[in-house]
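Undergrad: heads up, no residue letters with this:
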């Protein structure tokens, strides 16, 4: 599997699209707003960037859908309030939206950007009628963030949410992970080690690249799907994939999927602990840690807040659709499209059964880190 060619969220606006099934990600963005305020305020107040006439912001792993412009909207809103409070003219904003080439950039620019720009004009008019316009320039940047994307010292603020747990490749040495599609309680120690070492390599590369692209004093806000436990195969980060593996194994037992095909499929992601994230930051040396926090989002809370009618009918429905919006391109590339509906029918049943027995297992743990470029 060439991850950079295959990995992307489901595009478009249909029933199985990421745009229609990313409520949990929206909730996480809302939870990280206070840290974003700290980052923007620090950038504004320290003068490290000499408050430039143009502020360059990059959202890495932006995906597609209504969430794509949420963080950018918050950053600009915070900056407008700061400028108004200090009676300064706001800068021009240059916004770079990055994701892998397979991302549905067309939907971003055709369906979501026009509404965002209209909302921004209204927001500016309400906050200060003297600002007739606020120049804000958008750019799509296709490419892997496990490599250089921007010129040296060209960015002031970097944001990334729910992207950096994805690895640049499926780790090597997973031959012993039979019957699993990710780290699991039954995975051999060498499989867990292979996943961790791939995360170390990737995250260190990411930090090295961003260290070159950020100005000194620039900030970076990163949110990863992580874990509290020291055990990388704990339920808090692996259970949803164990249930998908169960659904696939059922189909193997019925002859609908070849066993060898299942054994050669593994999800290219890693859920780090806060300690693992901090260790790589300290090892790389370009950043200081301004803030490191954990947060949790329960799937049932997401449904109750955003989609109560569905939540009351079927506890596994929204979660199965959300995972499908994320994992479908990987499954199609490996197994083919014809098995998808049957896989997710069984997966929804697995989730509903699991939720009825142990709701605590359906919690996403988030590692949020605010970094300052120091060298």
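TA: Yep, it's here. Keep in mind the model is a prediction, meaning the values are calculated, not measured. Numbers count the residues shown, from 1 in each chain.
Undergrad: Going by C-alpha atoms from here, please, whenever you check contacts or count neighbours.
TA: Fine.
Undergrad: And the next helix or strand past the one helix or strand residue 160 maps to?
TA: Following DSSP states H and E, one finds residue 160 within strand 155-161. Later in the chain than strand 155-161, the nearest helix or strand by DSSP H and E is helix 189-213.
Undergrad: tell me the angle that following helix makes with strand 155-161.
TA: Orientation of helix 189-213 against strand 155-161 (axes from the mean of the first three to the mean of the last three C-alpha atoms, to 10 degrees) gives an angle of 150 degrees.
Undergrad: name the helices or strands packed onto helix 189-213?
TA: helix 274-284 (3 or more C-alpha pairs under 8 Å, 6 or more residues apart in numbering; DSSP states H and E).
Undergrad: and the closest residue to residue 146 other than its chain neighbours, what is it in contact with?
TA: Spatially, and ignoring its direct neighbours in sequence, residue 146 is nearest to residue 206 (5.1 Å; C-alpha to C-alpha, 6 or more residues apart in numbering). Counting by C-alpha atoms under 8 Å, 6 or more residues apart in numbering, residue 206 touches 145-147.
Undergrad: Now neighbour count and secondary structure too, for these, in TSV please.
TA: Shown next, in TSV, are these (neighbours: other C-alpha atoms under 10 Å; DSSP: H, G, I helix; E, B strand; the rest coil):
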residue	neighbour count	secondary structure
145	23	coil
146	20	coil
147	14	coil
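Undergrad: Which one of those is nearest to residue 253?
TA: Residue 253 lies nearest to residue 146 out of those, by C-alpha to C-alpha, at 38.2 Å.
Undergrad: Would you mind confirming that the closest one makes contact with residue 209?
TA: Yes. Contact criterion C-alpha atoms under 8 Å: residue 146 and residue 209 qualify, at 7.5 Å.
Undergrad: The helix or strand containing residue 119 - contacts with which helices or strands?
TA: Using DSSP H and E, the element containing residue 119 is helix 113-127. Where contact means 3+ C-alpha pairs under 8 Å, 6+ apart, helix 113-127 is packed against helix 70-86.
Undergrad: here's the one I want to compare it with:
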């Protein structure tokens, strides 16, 4: 759903750079699965197409993959050989020839994007999908948020204000997947970025899987957090997420459920 948006953003960036300039890309929340490199591969493919159409040489890429220190970076590094082989094949098909060594250099960066991770003016393009809405620290006064496990309309105003202040204060490193009012407010208050594009995309839950896919999606992100906070093993997590699956199935049997995604593309201010 976001491919056309990221393609246009990386193309506009490339056209604004000097010919031959190394392009530095970071992905926040990279995880450690085979699809870790999908977004990066697509960005490089888009720039390759730009180079082909303009008769230019493909630039070098410096890619930083970021996640929390507990992420399995060893798995990512073991996947690098396959990633580079795929790039070589793509380059051959496009007429750019083989690169030995490859012109894409990858580094892992462990740490919370709540903190400073890179030197000033180091990065050209920052990408994150389904990561920036996670807080890396617990808001003060969260114990007053009784009856729900997230910030909702029933939450005390003190809890809502604290959550918003955390997102605003950290926006130099991250964004929050919220609604339009909230996104514009955070961007304008922080002041480092202008909004290039802001839109919503919707898709419906898959009722045919009876909640399995939704529960597995939650498990992929939620299990490490639950185990770290409460303890437990895979057997216990099976029980938790089987219950989660049943809850999803029950909800989907009663009503039409839509996921709403807020997509935002930002450009850093020069002033």
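TA: Received the coordinates, thanks. Model, not experiment: these values are computed from the prediction.
Undergrad: Return the member of the contacts of residue 206 of the first structure nearest to residue 75 of the first structure.
TA: residue 145 (20.9 Å).
Undergrad: The equivalent of that closest one over in the second structure and residue 144 of the second structure, how far apart?
TA: Counting by TM-score structural alignment, residue 145 of the first structure corresponds to residue 113 in the second structure. From residue 113 of the second structure over to residue 144 of the second structure the distance is 26 Å, taken as C-alpha to C-alpha, to the nearest Å.
Undergrad: preserved in the second structure, out of the contacts of residue 206 of the first structure?
TA: Compared against the second structure with both residues aligned by TM-score structural alignment, their matches' C-alpha atoms under 8 Å, the contacts of residue 206 of the first structure retain 145-147.
Undergrad: what does residue 193 of the second structure align to in the first structure?
TA: Aligned by TM-score structural alignment, residue 193 of the second structure pairs with residue 287 of the first structure.
Undergrad: give the contact list for its match.
TA: Residues near residue 287 of the first structure by C-alpha under 8 Å, 6+ apart: 211, 281, 371-375.
Undergrad: and in the second structure, which of those residues remain?
TA: Retained contacts for the contacts of residue 287 of the first structure in the second structure, judged by both residues aligned by TM-score structural alignment, their matches' C-alpha under 8 Å, are 281, 371-374.
Undergrad: And the next helix or strand past the longest helix along the second structure?
TA: Ranked by residue count and defined by DSSP state H, the top helix of the second structure is helix 234-254. For helix 234-254 of the second structure, the succeeding helix or strand toward the C-terminus, using DSSP H and E, is strand 258-268.
Undergrad: name the helices or strands packed onto that following strand?
TA: strand 193-204.
Undergrad: Now the strand it packs on on the first structure. Mean distance?
TA: Mean deviation of strand 193-204 of the second structure relative to the first structure after superposition (mean C-alpha distance after the TM-score superposition for the first structure): 1.7 Å.
Undergrad: Quick one: name whatever helix or strand follows that strand.
TA: helix 212-230.
Undergrad: how much does that following helix stray from the first structure?
TA: After superposition onto the first structure, the mean distance of helix 212-230 of the second structure to its aligned counterpart is 1.7 Å, using mean C-alpha distance after the TM-score superposition for the first structure.
Undergrad: Would you mind listing the buried residues in that helix?
TA: By 16 or more other C-alpha atoms under 10 Å, the buried positions in helix 212-230 of the second structure come out as 212-216, 219, 223.
Undergrad: cool, stretch 147-161 of the second structure as well?
TA: Of all the residues in stretch 147-161 of the second structure, those buried under the rule 16+ other C-alpha under 10 Å are 151, 155, 159-160.
Undergrad: got it, and stretch 193-210 of the first structure?
TA: Under the neighbour-count criterion of 16+ other C-alpha under 10 Å, stretch 193-210 of the first structure has 193-196, 198-200, 202-210 buried.
Undergrad: Now check residue 247 of the second structure against the first structure: what is it aligned to?
TA: In the first structure, residue 247 of the second structure lands on residue 350 (TM-score structural alignment).
Undergrad: distance of that match from residue 343 of the first structure?
TA: To residue 343 of the first structure, residue 350 of the first structure is 11 Å away according to C-alpha to C-alpha.
Undergrad: Residues that sit against both of those two, list them.
TA: Shared contacts of residue 350 of the first structure and residue 343 (C-alpha under 8 Å, 6+ apart): 244, 247.
Undergrad: Nearest to residue 64 of the first structure among the contacts of residue 206 of the first structure?
TA: So of the contacts of residue 206 of the first structure, ranked by how close each gets to residue 64 of the first structure (C-alpha to C-alpha), first place is residue 145, at 16.4 Å.
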